[in-house]
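Colleague: The following comprises the amino acid sequence and a computationally predicted model.
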Amino acid sequence: MVRINVDWHLFDKEVPTGMTVMVFPWSGGAPHTVLTNEITHADFSLEPGKYRVLVFNQSTTEFGTLDFLGMDSYETARAVVQHVTSRWYLRGEDEQIGVEPEWLASDKLDEFDVSEDTSEVTLTPRNVLSHIQVNVKVPNIGYLYSARGSLTGISEGFLLGQGKPLQSKVTYLLESWTKTIDENDATQGTLKTSFKCFGLPETAHLDAENNKLSFSALLIDKKTQVDYQFAVGDKFKKDDNSSELGYFASLHVDVELPKPLPEVKPSEGSSGGFDVTIKDWGKPEDIDMEL
C-alpha cells in the first residue's frame, strides 16, 4: 500500500471539494485512478516498480469549461478549453474561440519508485492558469459608446504530464470592458479587460505576429464603427503584483489608438452639451464603468 499525500497550500484560488489522483506504470498500461472527496491523500495498492503520478483538483466531469483528453497516457494527458461560436466575430479558417476556464491546479511526479520500503510521497498542486489584462488608451474617449475586441494566439490547454501549455491556439473574445478617465485630461481614457487562460504557447523567440489584438469602437451616434488591429506578440509584460504561486505570471499588454476617435453627434441628434450653469461642483471622483 502506498499513500499519495496532497498538499494544497500553494493553490490560493479556492479550496477543492475533491481531487483526481492518477498513477501511471512506467512500462505503460492503464493508470490507477482515484477520484475522491478526501483531498489530503489517496491510497493505492501497487506492485514494485517505477511509476508516474498526476494530481489535479476535482474530477474530469466536474468542469463545465474544460475537456480532458488523452488521459490514458502520462505523456498525452491534457486539459483543453471548450470552444464557442459568436454572432459578431468572424473567425478565420481553423480558428477556434476559447471559453474562459475554471480554476485548475495540478502537480506531477515524473518518477516514483515503489518498493517494500516505500510508504508515501507528497505532491503539491499549483494553479496552472494565467491571467491576461488588456489596456487600450483611447483619445477622445467621450465619443465612445461601446467596445469589443479579440486576442489571438492563446494556448488552447495544458499538458498535465509536462507541466506546460499546449502549442495549439485559440482566440479569446474581449466583450466586457471597464473605463477609466485620465484625471488630468477628461478627453483621454483607458479601457481595460482581463481573462483567465492557459497563457502563451512556448516559443523560441517573441514575435509580434504571434498574437493579434483586434479592437472595435462603436461611437455615440450608434452607427459609426472604427476598427483597429495591433500585433502584440512581443508586447506582453509581467505584472508587478503577479503571484509566484502559479506556473505562469500574470501578464498585461498595453496599446494606444493611433488617432483620436472621430467627433460625432449623439444618436438623438443633439450635441450632447449642457445648457445649464452648475455651481459648487464637488471633488472629482473616478468611477470604473462597464460598457
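Modeller: That came in fine, so what should we check first?
Colleague: CA only for contacts and neighbour counts going forward, please
Modeller: Fine.
Colleague: Residue 85 touches residue 97, doesn't it?
Modeller: Yes. Contact criterion C-alpha atoms under 8 Å: residue 85 and residue 97 qualify, at 6.7 Å.
Colleague: residues touching residue 135, list them.
Modeller: Residues counted as contacts of residue 135 (C-alpha atoms under 8 Å, 6 or more residues apart in numbering) are 190-193, 252-255.
Colleague: for comparison:
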Amino acid sequence: MMFLCLVLLCLVVLFTGCERRALTYYEVTELHILVDWSQSGLAAEEENYGSTILFYPRDGGTPHIFQMGERTGETVRLPMGTYDAIIFNRSFNDFSNIAFRGDSYETLEAYARKVETRVDEVTRVETRTIISSPDELAVATLEGFIVTEDMLGNYSQTTYGRTAASRTAEEETDEIYTLRFVPKKLTRKVAAVLHIEGLNNIRSATCRLSGVAESIFLATGRTSANTVTQEFEPSNPEFYPGSPFNGTLSCHFEVFGLNYVDNNNLYLEALLVDGKTEFTSDCTNVKITENEDGTGVITLILKADATEKVPDVKPEGGSDSGFDVDVDGWGDDIHTDIPIN
C-alpha cells in the first residue's frame, strides 16, 4: 500500500512538472507591426534605413526595444502587460545630428547632438548654438495597448521575424495580432530666403536664427521650454532680373521647433570675394509663415532682408565677381522651387 502511494505521488509530481513547463513556454505573444510611412513627409533616401519601436510597460519595467531592418513591418514578441509604444525612423545610432535621452515613455527626448556654447567678446553673454541641422525625424505612438493572458503562445518558430502580413485584426483567423502605425514628421523644414543688396560681393555666408527649440519629446511632440540659436548656411545665389548686384541666398534646413510668435533675430556673417573681408549684419523684416502641403506636412517659410549693403571689394584673383565663372564649366541648369506664401 505504501508503495502504491509513492507511485501515485511521483506521477502527480511528474505531470504537474510537465504542465508547468508547457505553461512557461507560452510567456509571450507574437505581434505583427505594420508601418505606413506615406504621410511622414520624409525624404526618399529614408527608405534606405530601418526603424525602431519601443514598448514601455505601464508598470515601469524596462522597455522592450526592437530594431526593424524592414521599416514597413516585422514581427515581435511581448510578454503579458499594458504598454505605451513609440516608433520612429532609423535606429538610435543612425542619426548624424540627433541624440536621445530619457528613461520613460513621457521623457524620451530627441535633442541636437552638435551644440556649442559661445561667449560674446564684448558683452560676455553666453549663447547656445546648434551648429548642424537635425536630421529628419518622424514618429507614431500607441498608448495603453494590452497583452492579455489568452493572447500568449499564438506563434510557431517558423513565423518569428518575418515581415508582417497585410491584414486586419478582423481577418486574423490564426490569432496573430497586428498593430498599425502611421508616423508623422516631428521636425520642421525651414525654407529660408535672404534678400541682400551687394550679393555679388559675397563668397560664402552663415546665418544664426534665434528662438529655435533645442529638443523635442517624441510621445507628445512638445518642444523644450528653453530656446537656442541655430546656425545655417544659405547658398544658391539668384540675382534679381536686370540686376547683376542684388539678389537672394536661400537654403533648406530642419528644426525641432521654432517660436515664431515673438520676434526672431537673424544674424548674417559673410566672407567677401576678396577672401579676407568679413561682413556682418543684423537682418530686418524677418517673417516666418507656415505652408501646409495638403498631407499634414508643414514647411516654415523664412524671409528676411540684410540691413546694410554689402561693401564692394576687389575679388581675389581679379575676377569681377565671386560668382563669375567660365560658362563652359557650367553644368545643366537646375531649377529649385521654394514655396513662398
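Modeller: Right, received. Where do you want to start? Note that the structure is predicted; figures quoted are calculated from it, not measured.
Colleague: Could I get the TM-score for this pair?
Modeller: The TM-score (TM-score structural alignment, normalised by the length of the first structure) is 0.76; 265 aligned residues with a C-alpha RMSD of 3.5 Å.
Colleague: sorry, back to before: so which of the contacts of residue 135 of the first structure sit within strands?
Modeller: Using DSSP state E, the subset of those located in strands is 190-193, 252-255.
Colleague: Export these as JSON lines, with columns for distance to residue 171 of the first structure and neighbour count.
Modeller: Shown next, in JSON lines, are those (distance: C-alpha to C-alpha, whole Å; neighbours: other C-alpha atoms under 10 Å):
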{"residue": "190", "distance to residue 171 of the first structure": "22", "neighbour count": "19"}
{"residue": "191", "distance to residue 171 of the first structure": "19", "neighbour count": "21"}
{"residue": "192", "distance to residue 171 of the first structure": "18", "neighbour count": "18"}
{"residue": "193", "distance to residue 171 of the first structure": "15", "neighbour count": "19"}
{"residue": "252", "distance to residue 171 of the first structure": "16", "neighbour count": "18"}
{"residue": "253", "distance to residue 171 of the first structure": "15", "neighbour count": "18"}
{"residue": "254", "distance to residue 171 of the first structure": "18", "neighbour count": "15"}
{"residue": "255", "distance to residue 171 of the first structure": "18", "neighbour count": "16"}
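Colleague: one step back: and the furthest pair within the contacts of residue 135 of the first structure?
Modeller: In the contacts of residue 135 of the first structure, two members sit farther apart than any others by C-alpha to C-alpha. They are 190 and 252, at 13.6 Å.
Colleague: if we can go back for a sec, of residue 85 and residue 97 of the first structure, who's got more company?
Modeller: The neighbour comparison of residue 85 of the first structure against residue 97 (other C-alpha atoms under 10 Å) goes to residue 97, with 23 against 12.
Colleague: What does that one correspond to in the second structure?
Modeller: Aligning on TM-score structural alignment places residue 97 of the first structure opposite residue 130 in the second structure.
Colleague: these two touch, right, its match and residue 227?
Modeller: No. Using C-alpha under 8 Å, residue 130 of the second structure makes no contact with residue 227, being 10.4 Å away.
Colleague: counterpart of residue 283 of the second structure in the first structure?
Modeller: Checking TM-score structural alignment: residue 283 of the second structure goes with residue 230.
Colleague: isn't its match right next to residue 254, touching?
Modeller: No. Contact criterion C-alpha under 8 Å: residue 230 of the first structure and residue 254 do not qualify, at 10.2 Å.
Colleague: Please enumerate the shared neighbours of those two.
Modeller: Common neighbours of residue 230 of the first structure and residue 254, counting by C-alpha under 8 Å, 6+ apart, are absent.
Colleague: And for residue 4 of the second structure, the neighbour number?
Modeller: Each residue near residue 4 of the second structure was counted by other C-alpha under 10 Å, and the total is 9.
Colleague: What count of nearby residues applies to residue 256 of the first structure?
Modeller: Neighbours of residue 256 of the first structure under the rule other C-alpha under 10 Å: 13.
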